[in-house]
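Student: One predicted model, sequence on top.
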Amino acid sequence: MIKVLIVDDDFMVAKVHAGFIQRTAGFTVVGAAHTGAQAVVETQRLQPDLVLLDIHLPDINGLDLMHQLREVAPELDVLVISAAREVETVRKALRGGIVHYLIKPFSQADLQERLDHYRSAYHGLDSSKDVAEQSDVNRVFGLDSATAQRPLPKGCSVETLRLVEGALKAADGDLSAAEVAEQLGTSRVSARRYLEYLHDEGLLEVRLKYGVGRPERRYLPKA
């Protein structure tokens, strides 16, 4: 479970964001802070994995606070959530090593998308293996979209690839090529071509289901 600390001067906003996070699988809110001084104390005490950090705090600029937080929790990751839109502010945040910058106001889906990426890319990279593949690094830097991968197989399209990925994410478990084909109205051969492509890119794992005849290949997104 990924532990999250929310740092926001607005009590109600922090509560809303906590609700968003608690509804995202794999994350738990361990606390909230409403000033920079309180954030340092809570970060040292709770040792969260991720801080959702507002920039406009009553006693310090959030970007300056970020360095103090990492002094008490060196492995801390930071996701900025702020109404600040100045380009220089965004640049400074990026130079500070944030995992993402989300401009207020935003929806639960907006935050969940960033949290899902963090879980699968940043957090997953720490524990998945000793040596990173290029596909692992690509995911950390947001280059895991179809346009950043190797060219699609002949006859395949980016639009259909996204539909296949969506079907897998929405599924309650693993899916076979036949099941994906039925959902999308494509042929089994076509569905399997997309699934094998995603598997080759390191985005899916394959489970074999044994029965009569050849084992069935079933596909599941990597955590």
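Tutor: On my side now, so go ahead.
Student: only C-alpha atoms for contact and neighbour calcs from this point on.
Tutor: OK.
Student: What are the buried residues along stretch 162-176?
Tutor: Neighbour counts using 16 or more other Cα atoms under 10 Å place 164-165, 167-168, 174-176 of stretch 162-176 among the buried residues.
Student: which one among these gets closest to D136?
Tutor: E165 (17.5 Å; Cα to Cα).
Student: in a helix, that's where that closest one is, yeah?
Tutor: Yes. Assessed with DSSP: H, G, I helix; E, B strand; the rest coil, E165 lies in a helix.
Student: mind checking how far it is from V206?
Tutor: 14 Å (Cα to Cα, to the nearest Å).
Student: Pull out the buried residues from stretch 138-149.
Tutor: 139-140, 144, 146.
Student: roughly how far is that stretch from the heart of the chain?
Tutor: 12 Å (Cα atoms, centre = their mean, to the nearest Å).
Student: Stretch 171-187 too?
Tutor: Computed by Cα atoms, centre = their mean, the chain-centroid distance of stretch 171-187 equals 24 Å.
Student: before we move on, the earlier item: out of the buried residues of stretch 138-149, which is nearest to V40?
Tutor: For those, the nearest to V40 is V140 (26.6 Å; Cα to Cα).
Student: can you tell me how far the spatially most central residue of the chain sits from L57?
Tutor: Centroid-nearest residue in the chain, with Cα atoms, centre = their mean: H117, separated by 1.5 Å. To L57, H117 is 26 Å away according to Cα to Cα.
Student: for A25, same thing?
Tutor: 29 Å.
Student: Same check on R218?
Tutor: 49 Å.
Student: mind listing what's buried in stretch 44-58?
Tutor: For stretch 44-58, by 16+ other Cα under 10 Å, it's 47-57.
Student: end to end, how far does it reach?
Tutor: End-to-end for stretch 44-58, by Cα to Cα: 20 Å.
Student: quick one: it to chain centroid distance?
Tutor: 18 Å.
Student: Ok, stretch 61-77 next?
Tutor: With Cα atoms, centre = their mean, you get 20 Å for stretch 61-77.
Student: pretty sure I55 is in contact with V78, am I right?
Tutor: No. Between I55 and V78 there is no contact under Cα atoms under 8 Å: 11.5 Å.
Student: putting a second one here so we can go through both:
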Amino acid sequence: MIEVLLVDDDALTLELHRTYLERLDGFHVAAECTGARAAVAAVLERADRIDLVLLDVTMPDGTGLDVLRHIRARGADVDVIAITGVRDAEVVRQMVSLGVSQYLVKPFPFAMFSERMNQYREYRQRAREAAGTPTQSEIDALLGAFRPTMAAPLPKGLSGDTLERVTADLRAHEPVSAGESAQRLGMSRVAARRYLEHLVAAGRAVRAPRYGTPGRPESEYRWQA
């Protein structure tokens, strides 16, 4: 389980991010803070229990930059993703120089939040797999885990919410056929195939023939990270 510290001075934003995280597998909100000083204290006191900080930049008693400078100076190597409405290029540069993994600009839809959190989860998994003396390909994959992907535009008739459901089903049960996904999600086989083919077109899934099944040839789909 990835333990997350939420830092934002707005209570509604904290609630929103908590709700978003509760919809994702593998994440748990360890603590919440509404100020910079509290965030520094929380990180330093729970250094062995916090894996990730979702950090606001602008707060009444300091900035996200202040938080990062303090915790890095004290040797805390916790992962940090900035979540803020600040769009200043110099702030972005300084945040990155202090070890921010990603910079997510508010407001954003759940789909974008989910993608970035899944990228982070993949990064941690790849980091564990590449422990020791990783190969060049493992290093490239690790560095590429945070690289944002460009989503293909949804064709007419496809729903973003349904696409999220199909994507989650694919990732949980791969390899899947359109029929299997349709049965689990309560939709038609034709509709499930449209969503799966969209993921293939977007480079997020791969299609291959499924051998050894009776009747006409069937395709199966696998998630492509």
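Tutor: Looks like it arrived, so ask away. Predicted, not measured: the structure shown is a model, and the values here were computed from it.
Student: Find the helix or strand that E3 of the second structure is a member of.
Tutor: strand 2-7 (DSSP states H and E).
Student: average offset between that strand and the first structure?
Tutor: Overlaying the first structure shows strand 2-7 of the second structure at a mean distance of 0.6 Å from the equivalent residues (mean Cα distance after the TM-score superposition for the first structure).
Student: In the first structure, what residue corresponds to D66 of the second structure?
Tutor: Aligned against the first structure by TM-score structural alignment, D66 of the second structure finds its counterpart in D64.
Student: Of all the residues in the helix or strand where that match lies, which ones are buried?
Tutor: Using DSSP H and E, D64 of the first structure sits within helix 62-72. For helix 62-72 of the first structure, a neighbour-count test (16+ other Cα under 10 Å) marks 62-63, 65-66, 68-70, 72 as buried.
Student: Map the residue nearest to the centre of the first structure onto the second structure.
Tutor: Using TM-score structural alignment, H117 of the first structure pairs with Q119 in the second structure.
Student: For that match, which residues are in contact?
Tutor: By Cα atoms under 8 Å, 6 or more residues apart in numbering, the residues touching Q119 of the second structure are 145-146.
Student: The helix or strand containing it: how far from the chain's middle?
Tutor: Using DSSP H and E, Q119 of the second structure maps to helix 110-129. A distance of 4 Å separates the centroid of the chain from that of helix 110-129 of the second structure, by Cα atoms, centre = their mean.
Student: The next helix-or-strand element following it to helix 110-129, inter-axis angle?
Tutor: Counting by DSSP H and E, the element after helix 110-129 of the second structure in chain order, helix or strand, is helix 136-144. Angle, helix 136-144 of the second structure to helix 110-129, by axes from the mean of the first three to the mean of the last three Cα atoms, to 10 degrees: 150 degrees.
Student: what does helix 136-144 of the second structure contact?
Tutor: Contacts of helix 136-144 of the second structure (Cα under 8 Å, 6+ apart): 123, 126-127, 130.
Student: Make a ChimeraX selection of the buried ones in these.
Tutor: Burial among the contacts of helix 136-144 of the second structure is assessed by 16+ other Cα under 10 Å; the matching ChimeraX selection reads:
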select :123,126,127,130
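Student: sorry, back to before: once aligned to the first structure, how far is the helix or strand just after the strand holding E3 of the second structure on average?
Tutor: Downstream of strand 2-7 of the second structure, the next assigned helix or strand under DSSP H and E is helix 11-22. By mean Cα distance after the TM-score superposition for the first structure, the fitted helix 11-22 of the second structure averages 1.4 Å away from its aligned residues in the first structure.
Student: quick one: helix 11-22 of the second structure aligns where in the first structure?
Tutor: Going by TM-score structural alignment: helix 11-22 of the second structure matches residues 11-22.
Student: re the thing from before, would you list the contacts of helix 136-144 of the second structure in CSV and tack on distance to R204 of the second structure?
Tutor: Shown next, in CSV, are those (distance: Cα to Cα, whole Å):
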residue, distance to R204 of the second structure
Y123, 16
R126, 18
A127, 21
A130, 22
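Student: Now do the same contact list for the closest residue to G62 of the first structure other than its chain neighbours.
Tutor: Nearest non-adjacent residue to G62 of the first structure, counting by Cα to Cα, 6 or more residues apart in numbering: I55, 3.9 Å away. Applying Cα under 8 Å, 6+ apart to I55 of the first structure gives the contacts 61-63, 80-82, 84.
Student: again, only this time at 7 Å
Tutor: 61-63, 82 (Cα atoms under 7 Å, 6 or more residues apart in numbering).
Student: Now do the same for it: its match in the second structure.
Tutor: So, by TM-score structural alignment, I55 of the first structure is matched to V57.
Student: gap between that match and Q183 of the second structure?
Tutor: With Cα to Cα as the criterion, V57 of the second structure and Q183 of the second structure are 44 Å apart.
Student: And for A225 of the second structure?
Tutor: 24 Å.
Student: same deal with P155 of the second structure?
Tutor: In terms of Cα to Cα, P155 of the second structure sits 23 Å off from Q183 of the second structure.
Student: Equivalent analysis for F110 of the second structure, please.
Tutor: From F110 of the second structure to Q183 of the second structure the distance is 25 Å (Cα to Cα).
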